[in-house]
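*Asks:* When you get a sec, could you give me coordinates for this:
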Amino acid sequence: MDAVPDGNVLEVGNMGTGNTKDEGTEVDRFRHQVDEMTCKVDELEQRVNEVAHFYSSSSKKQLNNSKGSSVMKDRDREKHFASSKKQLDATRREAASTKRMQELMRQFSTILRQITQHKWAWPFMQPVDVEGLGLHDYYEVIDKPMDFSTIRNQMEAKDGTGYKNVREICSDVRLVFKNAMTYNDDRSDVYVMAKTLLVKFEEKWLQLLPKVIEEETRRKEEEAEANADMQVAQEVATEKLARDISNELCELDLHLEELRETVVQKCRKMTTEEKRKLGSGLSRLSPEDLNAALDIIAKKNPSFQATAEQVDLDIDAQSESILWKLKFFVNGALEVQAKNSARKGQDNSKRKREICNALAKTAKKRSKKLSS
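*Replies:* Prediction:
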């Protein structure tokens, strides 16, 4: 989308109406419209970047997928999205999963009750009385103390700080016995009691483990399914956003073209000197820019045919509208050419300096060798 250069818009001020105040007001109105379109372009650019970022992220995720997986085609994706609507929504699915986990915790509580009711469980029911027993090095040996009353309290916690799954409880139960076995001598009663209860606990845990694994597998599958549904929903929303952006860009192009045409029609008649400068400017254009300039004429005059290699253009025969459009275009193209030439000149100068410096160093080395 090409905007009219600010320097050229000022030409609208010379409309020849004879009323300077009215001309200034109209110029301000045109500038206001251009500012509004510029803000709209910036907004659309940001939204385009959002779309590009989404598809870039999606591509990276697809590359990380397992071998043999493929991107769903539009039809397959629509079917998948339609079928996912029939399934439980995320909230109900999570509620069902939580209920199943609570049942596993209830079964684990049965195991825990059997262990804690054993005649040898009493040393592990409460936190170790470190001060009362004079165990001054206890916290140096044991990093994380644990006991069954602490486990029970955390299992019954309602403030969200409790255990999330049975594996967390299992880990703490093991920690109770392993702490006792770590701190006490392997010939002591506490060590033997802890080791015995740990063996009994592991036997009972193995009976519950298949159900735990089944639930964990099911959770992973449901999570993957939920992520797939979310990805599809995001793709659908992003595709709609892309279509909306495309439509808005088309509307903006039409609006810009209408504004450009209005501005050109309001411009004063071009002078003979300005026509001469325009012809000179056209002759200095690159072949690509000259073809683009000729296209401007061809759009308004379908019978006009010319190429950058062979041009037969009668400037005086062109309408004022075409002449001003050409001037706007030529000025912008020549400005870009000048910037590119300046940059190229700087690069060439830098290269020449580098070559000269290299030759000077080489000459210096040779003179040293000759002198030696």
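
*Asks:* C-alpha from now on. contacts and neighbour counts both.
*Replies:* Noted.

*Asks:* Which stretches in the stretch 101-250 of the chain count as helices?
*Replies:* Using DSSP state H, counting those that start in this stretch, the helices of the stretch 101-250 of the chain run over 138-141, 148-155, 166-183, 189-266.

*Asks:* right, so of the ones you listed, which gets closest to D295?
*Replies:* helix 189-266 (15.1 Å; CA to CA).

*Asks:* picking that back up, of all the helices of the stretch 101-250 of the chain, which one is nearest T25?
*Replies:* helix 189-266 (13.2 Å).

*Asks:* What is the helix or strand following the closest one packed up against?
*Replies:* Next in sequence after helix 189-266, counting helices and strands by DSSP states H and E, comes helix 272-283. The helices and strands touching helix 272-283, judged by 3 or more CA pairs under 8 Å, 6 or more residues apart in numbering; DSSP states H and E, are helix 320-371.

*Asks:* ok, back up a step: nearest to S59, out of the helices of the stretch 101-250 of the chain?
*Replies:* Using CA to CA, the helices of the stretch 101-250 of the chain put helix 189-266 closest to S59, at 12.0 Å.

*Asks:* for that closest one, packing partners?
*Replies:* helix 20-63, helix 74-86, helix 90-116, helix 166-183, helix 320-371.

*Asks:* now for the longest one, which elements pack on it?
*Replies:* Yep, that's helix 320-371 we're talking about. The contact analysis (3+ CA pairs under 8 Å, 6+ apart) places helix 320-371 against helix 189-266, helix 272-283, helix 287-300.

*Asks:* Would you do the same for the sequence below? I want to compare the two.
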Amino acid sequence: MPNVEELRSITRIVESLIARTDSGPFREPVDWKGMGLWDYPDVVHELMDLGTVLSKLSSSKYDCADDVADDVRTVFNNCMTYNTEGSDFYSLGESYLLRFESMFEKLAMYGTSDRGSRVKSERGGAAGGLGQGPPNLEQKKTFAENLFKVNGDDLGHVVQVLDQKDPKALEAVAATSDDNEPNVEVNIDKIKAEVFWELDGYLKKSMARDGGLKRKR
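*Replies:* Now for the predicted structure:
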């Protein structure tokens, strides 16, 4: 049975996000055709927007607040996946995601003990990384494959981000005379979840931009 009170509470959260003056990019589906963003469907695989979430709530399409939260996170994660880190749109998506997580955590604290424990567990560890938990083996495998395929500049960006945010995930390796790439190795198992997902989105965007071609060795 749907938890009516929880759904009513998270509806108010979604409505409050939509009511913000700067929420325009998230209120309706991204008009990627109209804006000429032809690579958008290749980079973003699950389209979602706050208007759609609210419509699904009104139509009783959700059984619990956690399902709503997953869709809301998708809205902002899509924004961060498609846009370059540090850009205005990326920063806007990140700020909205953090705002939503704060509001959702407060809702969980007053909900059932099971869900309250679940949210605390997710946010207490690495899973607090912007709404996504630790990657599974298949996701790590895909990450590793994409890491091998991107060009040298994109690989350098990955190394730079890890050096700044998660240096423990970088391991020194012996450089060869004909190797101009950074003489470090990325240990995917050591990357913190929030950094993993940030770089995962970056790699996918790079792959879509370059047509999935392998970098020259």
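
*Asks:* Can you tell me which of the helices and strands packed on helix 189-266 of the first structure is most buried?
*Replies:* Comparing those by mean neighbour count (mean count of other CA atoms under 10 Å), helix 166-183 comes out on top with a mean of 18.

*Asks:* Can you spell out which helices and strands pack onto it?
*Replies:* helix 90-116, helix 138-141, helix 148-155, helix 189-266.

*Asks:* In the second structure, which residue is most central in space?
*Replies:* Nearest to the mean C-alpha position of the second structure, by CA atoms, centre = their mean, lies N77 at 3.7 Å.

*Asks:* which non-adjacent residue is nearest the counterpart of it in the first structure?
*Replies:* Under the alignment (TM-score structural alignment), N77 of the second structure pairs with K178 of the first structure. Nearest residue to K178 of the first structure, sequence neighbours excluded (CA to CA, 6 or more residues apart in numbering): A194, at 7.5 Å.

*Asks:* In this structure that neighbour contacts T182, no?
*Replies:* No. Counting by CA atoms under 8 Å, A194 of the first structure does not reach T182; the two are 10.2 Å apart.

*Asks:* picking up where we left off before, nearest to L133 of the first structure, out of the helices and strands packed on helix 320-371 of the first structure?
*Replies:* Closest among those, using CA to CA: helix 189-266, at 13.8 Å.

*Asks:* before we move on, the earlier item: output the helices and strands packed on helix 189-266 of the first structure in a markdown table, with distance to E221 of the first structure appended to each entry.
*Replies:* Shown next, in a markdown table, are those (distance: least, CA to CA, whole Å):
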| stretch | distance to E221 of the first structure |
| --- | --- |
| helix 20-63 | 17 |
| helix 74-86 | 14 |
| helix 90-116 | 12 |
| helix 166-183 | 19 |
| helix 320-371 | 57 |
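
*Asks:* Any idea which of those helices gets closest to L252 of the first structure?
*Replies:* Of all those, helix 20-63 comes closest under CA to CA, at 7.3 Å.

*Asks:* Which strands or helices does the closest one pack on?
*Replies:* helix 189-266.

*Asks:* now the helix it packs on: how far from the chain's centre is it?
*Replies:* Here the centre of helix 189-266 of the first structure is set off from its chain's centre by 14 Å, with CA atoms, centre = their mean, to the nearest Å.

*Asks:* That one vs helix 320-371, what angle?
*Replies:* Between helix 189-266 of the first structure and helix 320-371, the angle comes out at 120 degrees (axes from the mean of the first three to the mean of the last three CA atoms, to 10 degrees).

*Asks:* now helix 189-266 of the first structure and helix 90-116, what's the angle there?
*Replies:* Comparing the axes of helix 189-266 of the first structure and helix 90-116 via the same axes, to 10 degrees yields an angle of 170 degrees.

*Asks:* As CSV, the helices and strands packed on helix 320-371 of the first structure with distance to M155 of the first structure would be great.
*Replies:* Converted to CSV, those look like this (distance: least, CA to CA, whole Å):
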stretch, distance to M155 of the first structure
helix 189-266, 17
helix 272-283, 84
helix 287-300, 76
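
*Asks:* With distance to Q33 of the first structure and mean neighbour count as added columns, please give those helices in CSV.
*Replies:* As requested, those are arranged in CSV below (distance: least, CA to CA, whole Å; neighbours: other CA atoms under 10 Å):
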stretch, distance to Q33 of the first structure, mean neighbour count
helix 189-266, 8, 15
helix 272-283, 27, 15
helix 287-300, 23, 16
